[in-house]
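# need a 3D model of the sequence below.
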Amino acid sequence: MIFARLAKIIEYMYKLHYRNFKLYFKPLKTPLYEPIVRNSIHWVGHATVVINLNDKIIVTDPVTSLNLGELRRLVKPSLNLTSIPIDYLLLSHGHMDHMNYSTLRKINKSAIVIAPKNLKIPFKILGFKNIVLLKPNESYCDSYIKIKALKANHDGRRYPWGAEAESNSYIIENGLEKIFFAGDTAFTDAYKNLIADVAIMPVGCYKPDEFQEMHCSPEQSFKMFKMTKAKLMIPIHYKTYILAQDKDEDTVNTLKRINDGSIKIIDIGQTVKL
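Take a look at the predicted model:
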């Protein structure tokens, strides 16, 4: 049993690194460059989203590096995050494809950081001044916005041997709009009846099937979206890096097949008006 599992891990790692190795001989794809406008959602790539609510700028899981270790980006980031005045940074957890130190070092340090409780020291070291650590069901409020953390079904440890750490999802609202950012999660029924306007949902990194202990398939993501009773689902967490064995074209085909009109399938660099 141990040798069979080891052989499967070796096979998976070989396929993953071989697919990434081939990317070094191909040019990076060019994204769309649609502008960020008042009251909109713009997809920079992977789980990095720029949300504009009444000209307050919220950025989720900022990762714009061309490489994550030896893993090569498929598409250029649609935006240089240093070019916009970021008011709030939302971190779902500390994995390298969601919390990228080289990206964070360049972001304005006056932004209010909302993150799980285990990420205080990294943000202090990076020089951020306003750090708010939220456990599930805790909220941050100011005169512009309310952000509530929910528990994601995902191990938030940066490294497998690290201390246990939580992952957050977030509800973002300003009195007019209510947006759900799931971050990274396996299937859970924790998001029932959120009544959001938009749900930003992960749909990638679900193959082999064992990965669904930490990530959701497109079908599972859609099922969770329906539980939230949100009006619109925007799929993210794919099309940017090869992190598993699922293929983006299969993910898109699945989303098109299950779409009942409530899924807005967008490309990197596209802006959706609220």
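
# please count neighbours and contacts with C-alpha atoms only from this point.
Noted.

# give me the contacts around stretch 78-92.
31-33, 43-45, 56-62, 64, 98-99, 106-108, 110-116, 167-170, 183-184, 268-269 (Cα atoms under 8 Å, 6 or more residues apart in numbering).

# please disregard the earlier target; I meant stretch 201-210.
Around stretch 201-210, the neighbours that count as contacts under Cα under 8 Å, 6+ apart are 47, 181-185, 211-212, 215-218, 221, 225, 233-238, 243-246, 248, 251.

# and what of stretch 105-118?
Stretch 105-118 is contacted from outside by 81-82, 85-93, 126-135, 165-168, using Cα under 8 Å, 6+ apart.

# buried residues in that stretch?
The neighbour-count criterion (16 or more other Cα atoms under 10 Å) identifies 107-109, 111-118 as the buried residues of stretch 105-118.

# first-to-last residue distance for it?
End-to-end distance for stretch 105-118, by Cα to Cα, to the nearest Å: 19 Å.

# with stretch 255-268 instead?
Stretch 255-268: ends 16 Å apart by Cα to Cα.

# how many neighbours does residue 135 have?
For residue 135, the number of neighbouring residues by other Cα atoms under 10 Å comes to 17.

# second chain to compare with the first, below:
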Amino acid sequence: MMKRYENLDNVKSNKSFKDMRQWQKERRSKVKDLSLNIEQCPHKKIKELNENRSRTSYTWIGHSTFLIQLNGVNILTDPVWAKRMGFQKRLTEPGISLSDLPEIDLVVLSHGHYDHLDFPTLKKLKGNPHYFVPVGLKSLFIRKGYQKVTEMNWWESAEFGGFTVHFVPAQHWTRRTLTDMNTSHWGGWIFQSSGETFYFVGDTGYFNGFKQIADRFTIDTVFMPIGAYEPEWFMAAAHISPEDSVKAFLELKAKSFVPMHYGAYRLADDTGPEALERLYREWEKQQLPEEQLKVLLLGETVMEIE
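Take a look at the predicted model:
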């Protein structure tokens, strides 16, 4: 019998068919302006990213996809360049085209949902990356012809390119077919080097795991989801709201907050600009320093000064 993975505190985040019907009914009554979208960065550092082998950098491609450069290693998180997700067209172009990327050394996957794991994208990546995946996903990668795959359970870690990669909990669920519900896990990834520690949260609802992660790690920069939270009665267990993402940031005691998982695909009823507006409002309400919130345009790079 196939193993089924669970959340901390046994929180269930998958919904019934009846819940789905109710959400669809609600959605039909809402009118949202989808013409306002997240903008592209006018000054992209494509040449610098391809030549960079020493400076730490991160670039938001869109949705949950970042190019992170650490210790001369090129890392991609949840690489998805898909033009559609189900019946919905992508709302914004990826910030950097696949052909403009440098060779990729390491790819981390937070979980198996199609907006985070897109095999047509992986096929087109330059280089011969090593894949770090949640437990339960390695067999699918092997079947697809990928050999360099490391599978991890929560709290496990591995050395790569002079830094440590840790797999940490998230509160979510996963499914790619009718029969594989939660047969692989989900989580976030922490890249811990001597100079800087990045935490890529993945896809999650707000949960106690943030406090546990804060107890074990000193986080510099957190890549935090803020979108796909509406309606909250349906989404809250699996998708964190902008307000709760700020609460999680404070619990993590991180230095910088980089928002993600908004504006690319219509996965829920909120829009990218709405998610950002609520994030800004909560940031002000909590009286947090402006410089700690790093909202990126698509294709925008933050590169540390040498």
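
# circling back to that earlier point, just the buried residues out of the contacts of stretch 201-210 of structure 1, in ChimeraX syntax.
Selection of the buried residues among those in ChimeraX, burial being defined by 16+ other Cα under 10 Å:
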select :47,181,182,183,184,185,212,215,216,217,218,221,225,233,234,235,236,237,238,243,244,245,246,248,251
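
# now do the equivalent of residue 84 of structure 1 over in structure 2 against residue 86 of structure 2, distance only.
For residue 84 of structure 1, the equivalent position in structure 2 is taken to be residue 102, counting by TM-score structural alignment. Distance, residue 102 of structure 2 to residue 86 of structure 2, using Cα to Cα: 29 Å.

# and the two? Which one has more around it.
With neighbours defined as other Cα under 10 Å, residue 102 of structure 2 and residue 86 compare such that residue 102 has more, 20 against 12.

# aligned partner of residue 75 of structure 2 in structure 1?
If you follow residue 75 of structure 2 across to structure 1 using TM-score structural alignment, you land on residue 58.

# surely that match is in a strand?
Yes: when DSSP: H, G, I helix; E, B strand; the rest coil is applied, residue 58 of structure 1 is found to be in a strand.

# was I right about it contacting residue 43?
No: counting by Cα atoms under 8 Å, residue 58 of structure 1 sits too far from residue 43 to count as a contact (12.0 Å).

# residue 68 of structure 1 and residue 61 of structure 1: what is the separation?
Using Cα to Cα, residue 68 of structure 1 is found at 14 Å from residue 61 of structure 1.

# same deal with residue 190 of structure 1?
Between residue 190 of structure 1 and residue 61 of structure 1 the distance is 21 Å, computed by Cα to Cα.

# higher neighbour count, the two?
In terms of neighbours (other Cα under 10 Å), residue 61 is the more surrounded of residue 190 of structure 1 and residue 61; the figures are 26 against 14.

# give me the buried positions along the lengthiest helix in structure 1.
Assignment by DSSP state H gives helix 2-23 as the longest helix of structure 1. With burial defined by 16+ other Cα under 10 Å, the residues of helix 2-23 of structure 1 counted as buried are 12, 16-17, 19-20, 23.

# coming back round to it: residue 58 and residue 43 of structure 1: which is more packed in?
Neighbours of residue 58 of structure 1 and residue 43, each counted by other Cα under 10 Å, are more numerous for residue 43; the result is 30 against 21.

# quick one: the helices in structure 2?
Assigned by DSSP H, structure 2 shows helices spanning 17-28, 46-51, 119-123, 138-143, 209-216, 232-235, 242-252, 272-285.

# mind putting those helices into a markdown table with distance to residue 195 of structure 2?
Converted to a markdown table, these look like this (distance: least, Cα to Cα, whole Å):
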| stretch | distance to residue 195 of structure 2 |
| --- | --- |
| helix 17-28 | 45 |
| helix 46-51 | 19 |
| helix 119-123 | 29 |
| helix 138-143 | 31 |
| helix 209-216 | 17 |
| helix 232-235 | 36 |
| helix 242-252 | 18 |
| helix 272-285 | 27 |
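
# quick one: which of the ones you listed is nearest residue 177 of structure 2?
Judged by Cα to Cα, the one of the helices of structure 2 that comes nearest to residue 177 of structure 2 is helix 138-143, at 12.1 Å.

# figure out how far that closest one is from the centre of its chain.
Per Cα atoms, centre = their mean, to the nearest Å, the displacement of helix 138-143 of structure 2 from the mean C-alpha position of its chain is 21 Å.

# ditto for stretch 96-105 of structure 1
12 Å.

# list the buried residues in that stretch.
In terms of neighbour count (16+ other Cα under 10 Å), stretch 96-105 of structure 1 has its buried residues at 97-100, 103-104.

# matching residues in structure 2 for it?
Correspondence between stretch 96-105 of structure 1 and structure 2 is established over residues 114-123, with TM-score structural alignment as the criterion.

# related to what we said a few turns ago, take the buried residues of helix 2-23 of structure 1 and lay them out in JSON lines including distance to residue 262 of structure 1.
Compiled in JSON lines, these are given as follows (distance: Cα to Cα, whole Å):
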{"residue": "12", "distance to residue 262 of structure 1": "34"}
{"residue": "16", "distance to residue 262 of structure 1": "32"}
{"residue": "17", "distance to residue 262 of structure 1": "35"}
{"residue": "19", "distance to residue 262 of structure 1": "32"}
{"residue": "20", "distance to residue 262 of structure 1": "33"}
{"residue": "23", "distance to residue 262 of structure 1": "33"}
